[in-house]
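Q: Could you work out the structure for the sequence below:
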Amino acid sequence: MPYLIRPATLEDAPEITALLNAIDVIEVGRPETDQHTVEADLKHPDTDLARDTWLAFDADRLVAYGLLWDESGGERIDLDHYVLPEHQDVGVSILDAMEARSLERARANGAERAVVHLYLTVRATLAPQRLTARDWDVVRRYHVLHRPLDAGRDQPVELPGGVRLRACGSEEDRRVVHALYQDTFAEHFDHHPRTYEQWFHDVDGERVDWSLVWIVGTDELGDAGFLLARNDRAAMGWIRSIGVLRAARGQGLAGLLLRHAFATFAGLGRETVGLGVDTDNTTGAPALYARHGMTVHFAVDTWEVTLT
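A: Purely as a prediction, here's the structure:
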C-alpha cells in the first residue's frame, strides 16, 4: 500500500509528539518531546502549515514528519525532519518536497538560491548517506548538556557587592531580556535578528513562567545579562538561553546565573537540568558549563545544502 502524505494541522500534535518520542528513544535513549513544543512549532508565524509541513502515513500509522520555517526573510531556510528508520524511502520523498519548497520560499524572498539548514542528532534515524548523496554537509555541531541536581548542594547564591539579580516581572523586563538576547547572540552562528513580537513567539512566551527568567546587572553597567529557564519539560528543567554583554564578561555573571538556576530547579524538586550549546561558541560557554558540572547528553548536527 502506498504512503499517504498530507500537510499537518494543529490537531495532529498528539500523533506527531508520539512519533518524535519514538524517535527520541532510538536516538537519545528516552522520550524527551513535549506536546506543547510541537504545538508551538506548528503555530510558528514563519510556517504555512498547508505548504510547509508534511506527514507520511503507512496505513494509519504516522512514520515521518517534516517542518519548514523561514526566519531570515532571505536565502536561509530551516528544516526539521523525522522518520522511523524502516521508512527511509518516504523520508527521502518528504526531503525532496522540502528542498523544492525551500527554494520556492527563498526566491519569494528575492534570493537567487536557498541555503538550507537541517537539524539532526548524530544518531539520526534518517540515514546520513541519504543526505551526503544529495550534497548535504555537516557545518556545525551542538551539544545538549545535562547535570544532576541536589537540593543540599545547589543552594541559593549570594550576590557579590555591586551585583543585582531580579526575576523578569513585567512587560518592560521582558523587553529588556529581548534586547539583551539580540545583543548577546548577535555574533552567534545562525542568529537572525528578531523583533520583540517574533522573539516572544520563538520562546513560546504565552507559556513561559517569567518568574524563571532572570536579569543580572551591575552598578557600573546596569542590566548586563539574562537567563531564560523553563520548567515545563517532562524530561528535565531546561535553560533555553543565557547571555552576558561583552562588556560584562569575565566578572562571573554567567556562572552566577547558572548557579541561581540550578538552585531554583533543585528547590522545585527537579532532578536534572539541561541546555544546548554550540561546540564552536567563541564566548567560552562550553568551558563554563563544564566547570559547573554539565556533561554531554547527546549531540546535534546542523546539515547544510545550497540549492539553486
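
Q: Please make it C-alpha for all contacts and neighbour counts, starting now.
A: Noted.

Q: which ones are touching G217?
A: V163, R164, L165, D223, A224, G225 (Cα atoms under 8 Å, 6 or more residues apart in numbering).

Q: secondary structure class for it?
A: Of the three states, G217 takes strand according to DSSP: H, G, I helix; E, B strand; the rest coil.

Q: Measure how buried the closest residue to it other than its chain neighbours is and give me the count.
A: Using Cα to Cα, 6 or more residues apart in numbering and skipping residues adjacent in sequence, the residue nearest G217 is D223, 4.1 Å away. Neighbour count of D223, defined by other Cα atoms under 10 Å: 21.

Q: D223 and G205, how far apart?
A: Distance, D223 to G205, using Cα to Cα, to the nearest Å: 21 Å.

Q: And R30, by the same measure?
A: The value you get for R30 to G205, if Cα to Cα is used, is 27 Å.

Q: same check, this time on G274
A: For G274, the distance to G205 - Cα to Cα - is 19 Å.

Q: These two: which has the busier surroundings?
A: Shown here are G274 and G205; by other Cα under 10 Å, G274 has more neighbours (21 against 13).

Q: and that one, that one's in a helix?
A: No. Read with three-state DSSP, G274 is strand and lies in no helix.

Q: Once you drop chain neighbours, what's closest to it?
A: Closest to G274 by Cα to Cα, 6+ apart is H146, at 4.1 Å.

Q: Please give the structure of this sequence too, so both can be compared:
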Amino acid sequence: MPEGSLTWRPLTSGDARASADLLNTIETVDKIGENYTEEDTLQELIDPYADLERASLAAFDGDVLVGYMKIRHKPVVAEVHRVFLDGGVHPGYRGRGVGATLVEAGVAAAKVVHARHHPARKLVVDVHKAEHIAGVAELVRSRGFAPVRYFQRMEHPLGDAIGAVPIPAGLAVEPWSARNDEDFRLVRNESYRDYWGAGPMPVDSWRNKITNQTFRPEVSFLLRDEATGAPAGMLVTMSWEADTAATGVRDAHFMLIGTLRGYRNRGVASALMGHALRAAAGQGYGRASLNVDSANPVGGFGIFDKAGFTPKLRYVRWALEV
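A: Have a look, this model is predicted:
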C-alpha cells in the first residue's frame, strides 16, 4: 500500500456523492468532458455486473474519496471474457502510489470475478482512458498492459443549418417508446455482433446503462421495414445534465447507432443520424457527439465525417491478457 493515512475499503452504493465529487475534481485537471451528478454515479455503482464487494476498492482520506477502482464483468462471452477496469485518482494524490495499488487490486479482482462467472474462457482486462491524461500510459504499461485499440470522440455543432437526409425507401422512422424498446435492444445486440469487444446486453444491463436518467427518448429513433414490420436500425441518444451545467452546452450524445446486417449499405445509419441531428437542433441542443472505434467494421470515420462530425479527443484501450 502507498504511504500515508488513507483508509481502504470496497465501494458501496452509499458512495455515490463522494464518487461524483471525485470525478468532477478529476475533470478540472484531465478535461475529458465528463461531469457527474450523484444520480449518475449511483447508476454506475448499482450496475448489475459490477460486483462491488469482491471487485472494487476505494481510498479515503478522512471522508474524502481520493481514488477508486471497480471491475465490470460481462454477462455473456464467447471465447474471451473482457472485463473492464475503471478507476481514477484525485489530482492532489497522484504520484504517491495510489494508482499503482488500484491497478494491481483491479487485476486481482478481475481474476476473482472471472473465476466466478466464466472460468473456462480466456481472461483479458481492459482499461479505457483518454490519451492525453498524464501518467496513465506509464502506469498501465508498467503493469503489463498494451494498447490494442483507439477510439475517437467526434462532435457536430448544431444550429439552423442541419440539412434533411432522406429515409431509405421502404423504411419508416419512429421515436423510442415503451412499445418498441425491445426492438431497440434487439437491433443493438444483433448489429453489435460485428463490433470488437462488444457483447449482448441483457435486459437488466440495458435498463441500467441505456434507459436510465441520461436517456433522451425524444432524440432516439428506430427505422422499421414497412413491408415486414421488422426493425432495421436504431440510434440512441443520451445527455448528461452535469455536463450542461459545467459547460453551458447541451450535448446530444449518440450512444448507440446500429444497423442490422440485411439492411446495411442502404443509408440507414446516415438517415438515423440526419433525423436525430435535426431533432436535437430543434429541441435546443447545441452540439451532438459520438464515440467511434478506429477500426469500426461498418464504415469507420467516413459516415461520420460525411454527416459533419469532426474528431476532438482520442482514447486508448489498454489490455492485459491474464
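
Q: residue contacts, the alignment partner in structure 2 of the residue nearest to G217 of structure 1?
A: Counting by TM-score structural alignment, D223 of structure 1 corresponds to P231 in structure 2. With contact taken as Cα under 8 Å, 6+ apart, P231 of structure 2 is in contact with D183, V187, L222, L223, R224, D225.

Q: Is the fourth one in contact with A169, as I believe?
A: What it means is L223 of structure 2. No. Here L223 of structure 2 lies out of contact with A169, judged by Cα atoms under 8 Å, at a distance of 11.0 Å.

Q: All the helices of the stretch 151-300 of structure 2, residue numbers only.
A: 181-191, 203-209, 241-247, 268-282, 300-307 (DSSP state H, counting those that start in this stretch).

Q: how about N265 of structure 2, what's its partner in structure 1?
A: Match for N265 of structure 2 (TM-score structural alignment): G250.

Q: burial of D47 of structure 2, as a residue count?
A: D47 of structure 2 has 17 neighbours, counted by other Cα under 10 Å.

Q: Name the nearest residue to it, ignoring sequence neighbours.
A: Going by Cα to Cα, 6+ apart, D47 of structure 2 has N208 as its nearest residue, at 6.2 Å.

Q: which position in structure 1 aligns with that neighbour?
A: By TM-score structural alignment, N208 of structure 2 lines up with H201.

Q: N24 of structure 2 too?
A: In structure 1, N24 of structure 2 lands on N21 (TM-score structural alignment).

Q: who are the neighbours in contact with the nearest residue in space to its match that is not next to it in sequence?
A: Leaving aside its sequence neighbours, N21 of structure 1 sits nearest to P31 (Cα to Cα, 6+ apart; 4.5 Å). The contact partners of P31 of structure 1, by Cα under 8 Å, 6+ apart, come to L20, N21, A22, I23, D24, V25, A235.

Q: how close does P31 of structure 1 sit to I16 of structure 1?
A: In terms of Cα to Cα, P31 of structure 1 sits 13 Å off from I16 of structure 1.

Q: Then G74 of structure 1?
A: Distance, G74 of structure 1 to I16 of structure 1, by Cα to Cα: 29 Å.

Q: Settle it for me: which of these two has more neighbours?
A: Under the criterion of other Cα under 10 Å, the comparison of G74 of structure 1 against I16 puts I16 first, with 23 against 18.

Q: isn't the more buried one right up against V63?
A: No. In this structure I16 of structure 1 lies outside contact range of V63 using Cα under 8 Å: 9.2 Å.

Q: how about stretch 139-156 of structure 1: buried residues?
A: R140, R141, Y142, H143, V144, L145, H146, R147, L149, D150, A151, D154 (16 or more other Cα atoms under 10 Å).

Q: what about the strands in the stretch 1-150 of structure 2?
A: 7-9, 56-61, 64-72, 80-89, 122-130, 146-157 (DSSP state E, counting those that start in this stretch).

Q: Tell me how many other residues surround A109 of structure 2.
A: 22.
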